[in-house]
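J.: structural data only, the sequence is not supplied:
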């Protein structure tokens, strides 16, 4: 997307003079659902007007609601980062942040975290250390202990409810089989493994009875973690769909364990799980680990396929997405084989 095709308010926010605080330059980062503007010491995030079925930001009222949800939910882990709801106002054809005139958009304002502390950057630079895993565990254990639970949330931990998310992935990727990233053998083996585990309903019931189904983070991987000042800041949880956030704690931590495996840090992955299980007094988590790591790896592969299939993506990005997707599907296949 070129600057000229960006929404008018985003074009306005690319100008440093719009902000009331010092800004030398503004950097725009896009995801498939958000515009993120890095401006001085702060970050401004706006939701794109999209509707993917499982996510609906299609009108201003919905975007306003989910901005408020994002603030509330992420303040559970990062109250010092998630600052406030912001409005984009239009007055006499001029856009402003929290100014006068008609409110045409809502967003959130956050503290900008140091790039060198981003966990993904630390992994790539070879700077991740054991004490960083302890910081993450120290943050997660009390978070899950205090996270909401109860009958309404527990129902998302049943085999049937988990199966909705798992089977949906297979249905959404059938058309991509043997198209370059996902082989028919992988698809059959992974789906067969998932079906076998889902049929073992007592494993899921045991986790419910053990009080391990919580209002979790939902997107716990290195992209959403900053390690700085001896603390782990875990942000950008799933706010747009409860069924991706209400689940077994094992499903949450499995995502980060899988992410570490993906980067070849299997020793760190094992250490993270060992220390988490010990601190959380949850040894039974290991029984579900391969299943949920397989699920998480498959989802990441699916996202890579979807991104590569987007007609606006250039050839270089498409090839990279397919390579990454293939690696995730290989990982998911390995988990399925290990879990048999």
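T.: Arrived safely. These figures come from a predicted structure and were not determined experimentally.
J.: contacts and neighbour counts: CA atoms only from here.
T.: Fine.
J.: got a list of what residue 211 touches?
T.: By CA atoms under 8 Å, 6 or more residues apart in numbering, the contact set of residue 211 is residue 149.
J.: confirm that it sits in a strand.
T.: No: using DSSP: H, G, I helix; E, B strand; the rest coil, the assignment for residue 211 is coil, not a strand.
J.: what distance do you get for it to residue 320?
T.: Distance, residue 211 to residue 320, by CA to CA, to the nearest Å: 40 Å.
J.: also residue 274?
T.: Per CA to CA, residue 274 is found 33 Å from residue 320.
J.: try it against this one:
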């Protein structure tokens, strides 16, 4: 076991050779150098982790490198011993090993997304894609996700951090009830492969920009049980962090990009509990640091209790009328956190074809059979989310009356919005599209415009300009905020 005095010597040595300051967390010291940083695990025993043994720190440093290097290429540069030899302390030298450090590339502060400022839609989509890829690589595991122990441990941590006892105990009771109701469903998800060795600590501070692209790093390495969780619970930390830091629209965008890429609409069933638990974790961490954790504690309770009745909205019309723009605009304002599930026919078609949303498909992907499969998938996703208590917006042309009738029958609280605009406006919009899931061309638009949609009993909205205010009136919702 390394003595505290020995680690103090190591820390002084590392501060001296890096020379640009030290960042301290409850479990690490990060020494800042000109082009790289050296991360040292503190020899501490916090109950839920014990780093006092040198052998443990050595093993976990190596494990941290192995876990994170594939997800953040070029950021992790390897584990190196701090040694004491004839010439004194050295990095990677000969002699007695006093400790181990992890070498990492140094990034500017704005590369970390918790310090990046406002995140635009392109970056949010790329962040969601990075999470999808991370989870696709994550090894599947057996078990139950250890949620009982997680809830009990967080209750204890909340009390120890000085959060209001009555509210902590009330939260724990509500969370236990939510978990008990979800237990059979969580077991089904685990059996279906959604329980994986995930990141475990997937908040904005652990996502960075490497050469302009977002990558997750600093995965939880010290407890395999804590990181063996449902992919939805892993995602929920990021959604909660976005909701609290960037606003609901950002969280909704990432959720829907993730759902569009994976088709895992079912995960919304777990979001009230998962978002609540992630917010509660942040609350007691803030309390332990001497900050006010009560707002996050109350957010944790609100994620469980603020459950408006689900609604179904369909947005239809020709290509270029702005269906997807409107769906994304109103989704954050509809239903439970982080807003409505948006199911877009163009994205669904790409997922069924096994390609990313922005990949163009050949004409053969638009057969009558393919169109029918997309519509069936949209209906199934809507039913899944609505049954879970989550509002849904369906985004498709809905030119056939039978399709409009079918979606209206999915839920009693249904609103159909039909967007229109002059053909010259639609032609210009379709011709100017770049980087979008739609494969529509001006010729495809002309062909669609020639077809008669039949009688329309939906709200008809002029989409020449901003259709959101009229949509909000039709939905009996407050006016939307500025985009």
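T.: Perfect, thanks for sending it. Given the structure is predicted, the values throughout are model-derived calculations rather than measurements.
J.: quick TM-score on the pair, please.
T.: TM-score for the superposed pair, counting by TM-score structural alignment, normalised by the length of structure 1: 0.83. Supporting figures: 303 aligned residues with a CA RMSD of 2.1 Å.
J.: okay, residue 274 and residue 320 of structure 1: which has more neighbours?
T.: The neighbour count for residue 274 of structure 1 versus residue 320, taken as other CA atoms under 10 Å, is higher for residue 274 (16 against 13).
J.: you'd agree the more buried one is in a strand?
T.: No: assessed with three-state DSSP, residue 274 of structure 1 is helix; it does not lie in a strand.
J.: spatially central residue for structure 1, please.
T.: The centroid of structure 1 falls nearest to residue 219 when counting by CA atoms, centre = their mean (2.9 Å).
J.: and the alignment partner in structure 2 of that residue, which of the three is it?
T.: Here residue 219 of structure 1 is matched to residue 201 in structure 2, going by TM-score structural alignment. Look at residue 201 of structure 2: counting by three-state DSSP, its state is coil.
J.: tell me where the stretch 251-400 of structure 2 has helices.
T.: With helices called from DSSP state H, counting those that start in this stretch, the stretch 251-400 of structure 2 shows them at 271-288, 294-305, 323-330, 345-353, 368-387.
J.: quick one: closest of these to residue 393 of structure 2.
T.: Of all those, it is helix 323-330 that lies closest to residue 393 of structure 2, at 6.5 Å by CA to CA.
J.: how far apart are the helix or strand where residue 78 of structure 2 lies and its match in structure 1?
T.: Assigned by DSSP states H and E, residue 78 of structure 2 belongs to strand 76-85. Compared with structure 1 after the fit, strand 76-85 of structure 2 shows a mean deviation of 1.0 Å (mean CA distance after the TM-score superposition for structure 1).
J.: whereabouts in structure 1 does that strand align?
T.: So strand 76-85 of structure 2 sits over residues 82-91 in structure 1, by TM-score structural alignment.
J.: before we move on, what about stretch 377-384 of structure 2?
T.: The aligned range for stretch 377-384 of structure 2 is empty, by TM-score structural alignment.
J.: could you do stretch 265-277 of structure 2 as well?
T.: Aligned by TM-score structural alignment, stretch 265-277 of structure 2 falls on residues 283-295 of structure 1.
J.: which residues touch the matching stretch?
T.: Here stretch 283-295 of structure 1 makes contact (CA under 8 Å, 6+ apart) with 166, 190, 194, 197, 203, 250-251, 254-255, 257-258, 277, 331-333, 335-336, 338-339.
J.: mind listing what's buried in that stretch?
T.: 285, 288, 289, 290, 291, 292, 293, 294, 295 (16 or more other CA atoms under 10 Å).
J.: dump the residue contacts of the equivalent of residue 251 of structure 2 over in structure 1.
T.: Aligned by TM-score structural alignment, residue 251 of structure 2 pairs with residue 269 of structure 1. For residue 269 of structure 1, the contacting residues are 256, 257, 258, 260, 261, by CA under 8 Å, 6+ apart.
J.: do you know how far residue 269 of structure 1 is from residue 259 of structure 1?
T.: 8 Å.
J.: what of residue 338 of structure 1?
T.: Taking CA to CA as the measure, residue 338 of structure 1 and residue 259 of structure 1 are separated by 17 Å.
J.: looking at the two, which is more packed in?
T.: Counted by other CA under 10 Å, residue 338 of structure 1 and residue 259 do not tie: residue 259 has more neighbours, with 24 against 11.
J.: what about the more buried one, helix or strand, and which?
T.: helix 249-262.
J.: for structure 1, just list every one of the helices.
T.: Along structure 1, the stretches classed as helices by DSSP state H are 8-13, 60-74, 119-124, 130-146, 151-154, 159-173, 184-199, 201-209, 249-262, 266-280, 286-309, 315-339.
J.: in stretch 194-209 of structure 1, what counts as buried?
T.: By neighbour count on 16+ other CA under 10 Å, the buried set for stretch 194-209 of structure 1 is 194, 197, 198, 203, 204, 205, 207, 208.
J.: okay, how far is it across stretch 403-417 of structure 2, tip to tip?
T.: End-to-end distance for stretch 403-417 of structure 2: 14 Å, by CA to CA.
J.: and if you look at stretch 131-145 of structure 2?
T.: OK, stretch 131-145 of structure 2 end separation, CA to CA: 19 Å.
J.: contacts for that stretch?
T.: The contact list for stretch 131-145 of structure 2 (CA under 8 Å, 6+ apart) reads 71, 186-187, 190-191, 193-198, 216, 225-226, 228-231, 235, 258, 261-262.
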